[in-house]
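*Asks:* what follows is a predicted structure for the sequence shown.
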Amino acid sequence: MTGIVSTPLLSEWLALRDRLTADVLRTGRSSDGGLGQTGEPEEKGEAELAGPPGRRPVLVAGVAGGLGNELRPGDLVVADEIRGGAEPIPSYASPFLVGSLRRAGLRVHHGPVETTPRIVDAPDARRTLGVTGALAVDTESALLAAAAPPGQAAVIRAVVDTAGHRLLRPGTLVRGPKALWALRRAAPVIDAWAAATDDREVVLAGPRSFCAGVERAIEIVERALAKFGPPVYVRRQIVHNIHVVSELERRGAVFVEEVAEVPEGSITVLAAHGVAPQVRTDAAARNLRLIDATCPLVAKVHSEVRRFVARGNTVFLIGHRDHEEVVGTQGEAPGQVIVVTDPDEAGRVSVADPRRVSYVMQTTLAVDEAEQTATVLRDRFPALTGPRSDDICYATTNRQQAVRAVARDTDLVLVLGSANSSNSHRLAEVAVAEGVKAHLVDDASAVDLHWLRGVRRIGVTAGASAPPRLVDDLVRCLSGLGQVTVTEISVVDEHIRFTLPREVS
């Protein structure tokens, strides 16, 4: 199945026909105000589009009038819903288009597109429509989108004239070609959309998304905001996810790099990744009212380091040198903790007394890789002692086992998580190790449509710091490209919950 590209006007069709390999139809606009009803279609292409309902996804590409004050001639508007029919028509795959067009260097806006029976030219009428939240207005999109299966319509409109100006004025001769040129520049993305349209199965990995430590950290900030009111300061990102941070910022959290940036005496939350003791000392010097959101499993590693150092041991910290968790853990005893990143470093590291050595691990490592490094250290240092239990947290282990199972049964794995999330990176690496292509994406808008061409089974998981709604959003976006069947491979049920600190409990 391949989606259909519909261009209502001849000029739009001419702008795209030599740039697309996908079907591009000059559809016109039906004479009765709807497709596949009683009127005769204006073009042969429209008759094909208006065939049996629910047949193929449809993308309407063309020009439009701008309604938002921020729009400029040549800007693109991608509809998240198409208004003007009996009911608004959702466009589930629109985030894919928005992200792809922006990565192509185009100026893109995302929001409703309004369809009206006739051209809306008067500035006052444009402003009235703009108050509804619509970004652009045309006379065809809702009519043509109605031919697509539910959610599988898409609209890309290039702005010709802006909200405060009439269409029919001399400058239109300049603005019109500018809009059509923007439409031509969008052609590779339109082609990628058409190639990505297909029915497919989505296989969810279970467990996925938030772990107990992340839920606890987020709840601590939320409760602090509710109890003390904004602003509540947070040293570094509370968890490594841009969506979580943005949402908490909207609610009044202020994220800083160091406690020196926090006004004296303020409520300050320490992030889930843990901190070096020096940070607490610096906070005390500023009389900050600290609330510790360190994950209890990270705190356990800190405790192990202190215990080993008290014995006089050198501690090997297996982890990524610049990760915040590792920086904080090493800060417990900088002169006695040596970071070891991989088996090669483990084979070269040296210590003053090889009889007094211990090791701990960053909690978010890939299990297999971390164990390889630990094995090299054990072989080189027979006296090496380790933690009483595995440092790699239960959530990291469970999510890696789940994505491994999913990867064995899919053509592509998409991992939702931010670029600075260690555990999310490890999930993608585990999938690749199983021989499947995998990509780490912040959200659906980061998915490259080219990845989806010919892919019928997609595995989806999310790092421990990624909100569950991102998974739902991605599945909905995929359903905008064709019918989606969702299954799940679950390796374990998680029921762990950590207690909150007394300051917010």
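*Replies:* Happy to help now that I have it. Numbering: from 1, shown residues only.
*Asks:* going by C-alpha atoms from here, please, whenever you check contacts or count neighbours.
*Replies:* OK.
*Asks:* please enumerate the strands of the stretch 1-150 of the chain.
*Replies:* 4-7, 24-26, 58-66, 76-83, 89-90, 108-115, 136-138 (DSSP state E, counting those that start in this stretch).
*Asks:* other SSEs contacting the fifth one?
*Replies:* By that I understand strand 89-90. strand 76-83 (3 or more C-alpha pairs under 8 Å, 6 or more residues apart in numbering; DSSP states H and E).
*Asks:* just how off-centre is the strand it packs on within its chain?
*Replies:* Centroid displacement of strand 76-83 relative to its chain, using C-alpha atoms, centre = their mean, to the nearest Å, is 20 Å.
*Asks:* quick one, what contacts the most centrally placed residue in the chain?
*Replies:* Closest to where the C-alpha atoms of the chain average out (C-alpha atoms, centre = their mean) is Asp443, at 1.5 Å. Residues counted as contacts of Asp443 (C-alpha atoms under 8 Å, 6 or more residues apart in numbering) are 416-417, 470, 474.
*Asks:* Gly459 sits in which helix or strand?
*Replies:* Of the helices and strands defined by DSSP states H and E, Gly459 is found in strand 457-462.
*Asks:* okay, pairing it with this:
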Amino acid sequence: MAPAEKPALLIRLCAPRGFCAGVVRAIDAVEEALRKFGAPVYVRHEIVHNRYVVEGLKRKGAIFVDELSEIPDTEAPVIFSAHGVPKAVPAEAESRKFFAIDATCPLVTKVHREAEIHFKRGRRVILVGHAGHPEVVGTMGQLPDGAVVLVETVDDVARLVLLDDQPLAFVTQTTLSVDDTAAVVAALKARFPGIAAPHKEDICYATTNRQEAVKRVAPEVDAMIVVGSPNSSNSQRLREVAERAGCPLARLVLRAEDIDWSLFGQLRTLGITAGASAPEVLVEEIIDAFAERYAIEVETVSTADESVFFPLPKVLRPDAA
């Protein structure tokens, strides 16, 4: 008896997807430090929010910690993650004479500098972001306690209690939903017409581009898989964007073994994208898993070209002494 033919499945692959320049720089920083100085290399916080990436670096000799207090006295490199850190962290590293390497994404550093400039000019800084996210903790930690007010939603803006005569400015987390943030920013500008805005959008190019690609694909497919980790803000936003764009089923999946086939069993079309901290190898793994069950055709849907590159921290560059 001939085996049953596999059902046909059209996979619409979003582009751009996956690693952004800041993530590439951060991962390369850990790998180059391991190559240049040997193991161990300590990393404060997950270098990027992806378990597959973190486990791979652990196998090469990286040791991940939540706080510097977990690190013994050492001459080994201590790397700060792409999300950025409060000023207290490099200060602690200096007091303990650690060999610290800052792998903060330059686009996050831009937000830090903006917040500092507004503060120096006497403005109260409002940060649009998600409470507890490492990037938000790092940005708020650039200024003294109480100098930054966090808002997450339009309702938070309505509830703000601020001094009438204090000038205001806002900055945003780099990995937010573009549409959600636009609504919060509009509410801020409506309530505080004189509020100072960033000179250039704080939401990073990669977040924007990945969301635009999902908006294009999501209404045209039966289901959408976002490859990424549950603690990745930009990956969670991609799932939300897919749902809002009209996709009947959108799920965040770390890797192929996490696919719930009871949900993805009867499809004709599938969209796939990946968060900015998810490696392409996991996208390929998921495509291969569908290829075992379906006769697949893969079509790439591209909405932008990306050529952004960030050099390694100076101490890790080939010409460093």
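*Replies:* Yep, that arrived. Keep in mind it's a predicted model, so treat the numbers as computed, not measured.
*Asks:* save the strands of the stretch 1-150 of the first structure as a markdown table, and put in mean neighbour count too.
*Replies:* Listed next are these as a markdown table, based on neighbours: other C-alpha atoms under 10 Å:
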| stretch | mean neighbour count |
| --- | --- |
| strand 4-7 | 27 |
| strand 24-26 | 23 |
| strand 58-66 | 28 |
| strand 76-83 | 26 |
| strand 89-90 | 22 |
| strand 108-115 | 23 |
| strand 136-138 | 27 |
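*Asks:* now distance to Ser303 of the first structure too, for these, in TSV please.
*Replies:* Rendered in TSV, the data for the strands of the stretch 1-150 of the first structure read as follows (distance: least, C-alpha to C-alpha, whole Å):
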stretch	distance to Ser303 of the first structure
strand 4-7	60
strand 24-26	64
strand 58-66	57
strand 76-83	50
strand 89-90	52
strand 108-115	49
strand 136-138	58
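*Asks:* who wins for proximity to Thr281 of the first structure among these?
*Replies:* Thr281 of the first structure lies closest to strand 108-115 among the strands of the stretch 1-150 of the first structure, at 46.6 Å (C-alpha to C-alpha).
*Asks:* in the second structure, what stretch matches the closest one?
*Replies:* Taking TM-score structural alignment as the measure, the second structure aligns no residues with strand 108-115 of the first structure.
*Asks:* what about Arg250 of the first structure, how many residues nearby?
*Replies:* Applying other C-alpha atoms under 10 Å, we find 9 residues neighbouring Arg250 of the first structure.
*Asks:* look up how far Trp193 of the first structure lies from it.
*Replies:* 33 Å (C-alpha to C-alpha, to the nearest Å).
*Asks:* how about Glu258 of the first structure?
*Replies:* Distance from Glu258 of the first structure to Trp193 of the first structure, counting by C-alpha to C-alpha: 44 Å.
*Asks:* neighbour count winner among those two?
*Replies:* Shown here are Glu258 of the first structure and Trp193; by other C-alpha under 10 Å, Trp193 has more neighbours (29 against 13).
*Asks:* the more buried one falls within a helix, correct?
*Replies:* Yes: when DSSP: H, G, I helix; E, B strand; the rest coil is applied, Trp193 of the first structure is found to be in a helix.
*Asks:* ok, and the closest non-adjacent residue to it?
*Replies:* Leaving aside its chain neighbours, Trp193 of the first structure sits nearest to Leu449 (6.1 Å; criterion: C-alpha to C-alpha, 6 or more residues apart in numbering).
*Asks:* counterpart of the one you found in the second structure?
*Replies:* In the second structure, Leu449 of the first structure lines up with Trp261, judged by TM-score structural alignment.
*Asks:* and for its match, the neighbour number?
*Replies:* Neighbour number of Trp261 of the second structure under other C-alpha under 10 Å is 10.
*Asks:* same question for Ala212 of the first structure.
*Replies:* Applying other C-alpha under 10 Å, we find 19 residues neighbouring Ala212 of the first structure.
*Asks:* that one matches what in the second structure?
*Replies:* By TM-score structural alignment, Ala212 of the first structure lines up with Ala21.
*Asks:* ok, now Pro277 of the first structure?
*Replies:* Pro277 of the first structure maps onto Lys87 in the second structure, by TM-score structural alignment.
*Asks:* state the distance from that match to Ala100 of the second structure.
*Replies:* 13 Å.
*Asks:* tell me which of those two has more neighbours.
*Replies:* It is Ala100, of Lys87 of the second structure and Ala100, that has more neighbours when counted by other C-alpha under 10 Å, with 19 against 15.
*Asks:* name the SS class of the counterpart of the more buried one in the first structure, please.
*Replies:* By TM-score structural alignment, Ala100 of the second structure lines up with Leu290 in the first structure. Following three-state DSSP, we place Leu290 of the first structure in the strand state.
*Asks:* so Leu290 of the first structure touches Glu264, yeah?
*Replies:* No: using C-alpha atoms under 8 Å as the test, Leu290 of the first structure is too far from Glu264 to be in contact (11.5 Å).
*Asks:* name the next helix or strand downstream of the longest helix anywhere in the first structure, please.
*Replies:* As assigned by DSSP state H, the longest helix anywhere in the first structure is helix 212-228. Where DSSP H and E defines the elements, the next helix or strand beyond helix 212-228 of the first structure is strand 232-235.
*Asks:* quick check: Ala312 of the first structure touching Arg356?
*Replies:* Careful, residue 312 of the first structure is Gly and not Ala. Yes: using C-alpha under 8 Å, Gly312 of the first structure is in contact with Arg356, at 6.9 Å.
*Asks:* what about those two, which has more around it?
*Replies:* Applying other C-alpha under 10 Å to Gly312 of the first structure and Arg356 shows that Arg356 carries more neighbours, namely 18 against 13.
*Asks:* dump the residue contacts of whichever residue in the second structure pairs up with the more buried one.
*Replies:* By TM-score structural alignment, Arg356 of the first structure lines up with Pro167 in the second structure. By C-alpha under 8 Å, 6+ apart, the contact set of Pro167 of the second structure is 122-124, 194-195.
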